[in-house]
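K.L.:
when you get a sec, could you give me coordinates for this:
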Amino acid sequence: PETDVRPVQITDSHLRKIKKNMPESIENREKRFIKEYGLSSDLSYQITRSINLGLFEQIVKETGVSPTLVAATLENTVVSLHRDQIPTEKLRDDHFHGLFHFLSQNEISSEAIPEVLTYLANNPESDTETAVEASGLGMASSDEVEKIIKKLVTDRKAFILKQGERSIGALMGDAMKELRGKADGKTVNELLRKEIQILLNS
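P.N.:
Model (predicted):
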């Protein structure tokens, strides 16, 4: 032992203080994200070890968008686009901030995310507003959506009468393709079910 230095007694209080000031371990952060943000264990594992960690926390805090959607976009959607030869390395943090701001304001739907990111990756000098306008991905009005759904149900009348409620799956795919991300899936599904029931009960 060092004879010129007085011994320091380590108390429980010291230990608690040291523990409090220690940086959060990845494992503890992973558990916290599952509890705090409602992420799946897989998504929490990914984002806590990702270079996008700081960006994820900023976006969730600033926009209030679903943490699962933010994490899945940063970790999965971008990877998927990269596999499709989209130059995702050109995407900047402000592109993502703009994207999720638009989502939080209900100016685009989550279904539009891949197309908006594709435009921004191919045109990195652009901003989200330009990308949404150029891609024609602004949210459709409720009247527009209803009009498209009614036309689809009318056009597929024979199929619906034959398949009954089972037709919802096929029609949902057709509707989302027609709307190209201009309406969220939940709204489209509800309208489709309503129109199908009207037809089946007529």
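
K.L.:
every contact and neighbour count from this point should use C-alpha atoms.
P.N.:
Noted.

K.L.:
which helix runs longest in this structure?
P.N.:
helix 185-201 (DSSP state H).

K.L.:
check which helices and strands that one sits against.
P.N.:
Contacts defined by 3 or more CA pairs under 8 Å, 6 or more residues apart in numbering; DSSP states H and E place helix 185-201 against helix 142-155, helix 157-163, helix 168-179.

K.L.:
work out the gap between that helix and the centre of the chain.
P.N.:
Mean C-alpha position of helix 185-201 versus that of the full chain (CA atoms, centre = their mean, to the nearest Å) differs by 25 Å.

K.L.:
pull out the buried positions in that helix.
P.N.:
185, 188-189, 191-193, 195-196 (16 or more other CA atoms under 10 Å).

K.L.:
and the residue positioned nearest the centre of the chain, what element?
P.N.:
Taking CA atoms, centre = their mean, the centroid of the chain lies closest to Leu69, which sits 2.5 Å from it. Taking DSSP states H and E as the criterion, Leu69 maps to helix 67-72.

K.L.:
one more to line up against the first:
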Amino acid sequence: SKSKLVHRAIKRGSKALAVCLPRFKGILGAELQPKRRFGTELADYARQWSGVGGIVHSDELPGYGIDATIVKELQDALRCSENDAFVIVIDESSKALDAINVVKKRAAYALIGVPKETRAANPDGTTRYMRPQPGAARMYPETDIPPITVTEELLKEAERYRPPTPDEKVRQLIKHYELSRELAWQLTHSEYLSLFERIAEKYRDSVAPTIIASTLVSTLKSLASEGVPVENITDEHLEELFKALARGALSKEAIPEVLKAWVHEPGAPLNKILDKLALRPLTRDELERIVDSIISKYREQIARRGERAFGLVMGRVMDRVRGRADGRVVAEVVRAKLREVLKGS
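P.N.:
The predicted structure is shown next:
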């Protein structure tokens, strides 16, 4: 044959198989729908069940570089009479054999009637074979997709994409982000896991992952229990919040108040919310001046209690600076100032 189609397929190592369909001459070329013939139906079945690219049938020959001489030789080889048709499949040996068997079965069923099947819609309004209709034949094995041989190589490849189990994920969070087991478990079983990992990877150098995690699984839950409409807070709001925390635009103590205010103005920029709440972070000098004023006010009690006055001073300072200064920084300044006062007394 001079057919380029045949030569290319044979070069790839494909095999050509054919089957004679008695008394089907003219039927394979019969148009059932616009631009779709019975041969097209057979091709759809062959593609769906065997994975071949298509079929060639005698009603469309000569064609594809297969001339009348070759057609006659094929008819003779297949012992086809004048009223018979034949189908050729060129593909891998196993696929081609599967396709030939499917074509034979579908052609034989045409003598009974129209099979019960689910059909897919084509863009031009015609339909094509998709799968058998639901029923006992569809239960086992699954007929929506062709069978796949599960090999050791396939299993190894699948293992690369296997997500961790919940227990494995908890261990990963504990190891990678130094979270407590309880916090890691809550995250793993929450809707915020992927958001946490995204934010923590961005800002973990500036914001402790524990703060991010507790905000997502504890703070939001606590606010919701108070009737705060936390559903107004989106992932974008939370990313902006931790971005601001990372650059020092607010303290972690301010997070609940900021979220509580932001839910009522979700379209407002974070800066506007911070200004409205007067939660701009204090500078170190501003914090030290506030601590000095508290110590001055309670000097007598400090003198009596000594270092035990830390709790008193810390409490009064936090009443003034809560949400505008990090608690650890406040404690550091209070201790340093108390040491100075007690040392000089």
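
K.L.:
what would you report as the TM-score here?
P.N.:
TM-score for the superposed pair, counting by TM-score structural alignment, normalised by the length of the first structure: 0.90. Supporting figures: 197 aligned residues with a CA RMSD of 2.0 Å.

K.L.:
circling back to that earlier point, residue in the second structure paired with the residue nearest to the centre of the first structure?
P.N.:
Here Leu69 of the first structure is matched to Ile211 in the second structure, going by TM-score structural alignment.

K.L.:
who touches its match in this structure?
P.N.:
Contacts for Ile211 of the second structure (CA atoms under 8 Å, 6 or more residues apart in numbering) come out as Lys252.

K.L.:
same question for Leu200 of the first structure.
P.N.:
160-161, 164.

K.L.:
do the same with Asn189 of the first structure
P.N.:
Applying CA under 8 Å, 6+ apart, one finds that Asn189 of the first structure lies in contact with 168, 172.

K.L.:
swap in 10 Å and give it another go.
P.N.:
149, 168-169, 171-173, 175-176 (CA atoms under 10 Å, 6 or more residues apart in numbering).

K.L.:
any idea how far it is from Ile160 of the first structure?
P.N.:
15 Å (CA to CA, to the nearest Å).

K.L.:
cool, and Pro114 of the first structure?
P.N.:
30 Å.

K.L.:
and Lys17 of the first structure, by the same measure?
P.N.:
67 Å.

K.L.:
next one: Gly98 of the first structure
P.N.:
40 Å.

K.L.:
looking at those two, which is more packed in?
P.N.:
Ile160 (21 against 16; other CA atoms under 10 Å).

K.L.:
tell me where the stretch 1-150 of the second structure has strands.
P.N.:
15-21, 31-33, 36-37, 56-57, 85-91, 117-121, 127-132 (DSSP state E, counting those that start in this stretch).

K.L.:
can I get the ones you listed in a markdown table including distance to Asn101 of the second structure?
P.N.:
Formatted as a markdown table, those follow (distance: least, CA to CA, whole Å):
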| stretch | distance to Asn101 of the second structure |
| --- | --- |
| strand 15-21 | 9 |
| strand 31-33 | 22 |
| strand 36-37 | 20 |
| strand 56-57 | 15 |
| strand 85-91 | 11 |
| strand 117-121 | 18 |
| strand 127-132 | 17 |
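
K.L.:
Ile233 of the second structure is nearest to which of those strands?
P.N.:
strand 117-121 (41.5 Å; CA to CA).

K.L.:
where in the first structure does that closest one fall?
P.N.:
The aligned range for strand 117-121 of the second structure is empty, by TM-score structural alignment.

K.L.:
show me what Val78 of the first structure aligns to in the second structure.
P.N.:
Under the pairing rule here (TM-score structural alignment), the equivalent of Val78 of the first structure within the second structure is Leu220.

K.L.:
what do you get for Glu133 of the first structure?
P.N.:
In the second structure, Glu133 of the first structure lands on Asp275 (TM-score structural alignment).

K.L.:
where's that match, which helix or strand?
P.N.:
helix 270-277.

K.L.:
tell me which other helices or strands that helix touches.
P.N.:
Applying 3 or more CA pairs under 10 Å, 6 or more residues apart in numbering; DSSP states H and E, one finds that helix 270-277 of the second structure contacts helix 235-246, helix 255-262.

K.L.:
what are the buried residues along the last one?
P.N.:
With burial defined by 16+ other CA under 10 Å, the residues of helix 255-262 of the second structure counted as buried are 255-256, 258-260, 262.

K.L.:
now do the first one
P.N.:
The neighbour-count criterion (16+ other CA under 10 Å) identifies 237-239, 241-243, 245-246 as the buried residues of helix 235-246 of the second structure.

K.L.:
what span of the first structure is that helix aligned with?
P.N.:
Counting by TM-score structural alignment, helix 235-246 of the second structure corresponds to residues 93-104.

K.L.:
with the second structure overlaid, report how far the matching stretch is off on average.
P.N.:
Compared with the second structure after fitting, stretch 93-104 of the first structure deviates on average by 0.8 Å (mean CA distance after the TM-score superposition for the first structure).

K.L.:
tell me, stretch 75-85 of the second structure lands on which residues of the first structure?
P.N.:
Going by TM-score structural alignment: stretch 75-85 of the second structure matches no residues.

K.L.:
again with stretch 11-27 of the second structure
P.N.:
Using TM-score structural alignment, stretch 11-27 of the second structure pairs with nothing in the first structure.

K.L.:
what is the aligned counterpart of Lys177 of the first structure in the second structure?
P.N.:
Checking TM-score structural alignment: Lys177 of the first structure goes with Asp319.

K.L.:
what sits against that match?
P.N.:
Val313.

K.L.:
same question for Val60 of the first structure.
P.N.:
37, 66-71, 97, 100.

K.L.:
could you single out the nearest of these to Glu125 of the first structure?
P.N.:
Nearest member of those to Glu125 of the first structure, counting by CA to CA, is His97, at 14.8 Å.

K.L.:
just to revisit the earlier point, how about residues contacting the helix holding Asp275 of the second structure?
P.N.:
Here helix 270-277 of the second structure has contacts from 237, 240-241, 244, 249-250, 254, 257-259, 261-262, 265-266, 278-281, 323-324, using CA under 10 Å, 6+ apart.
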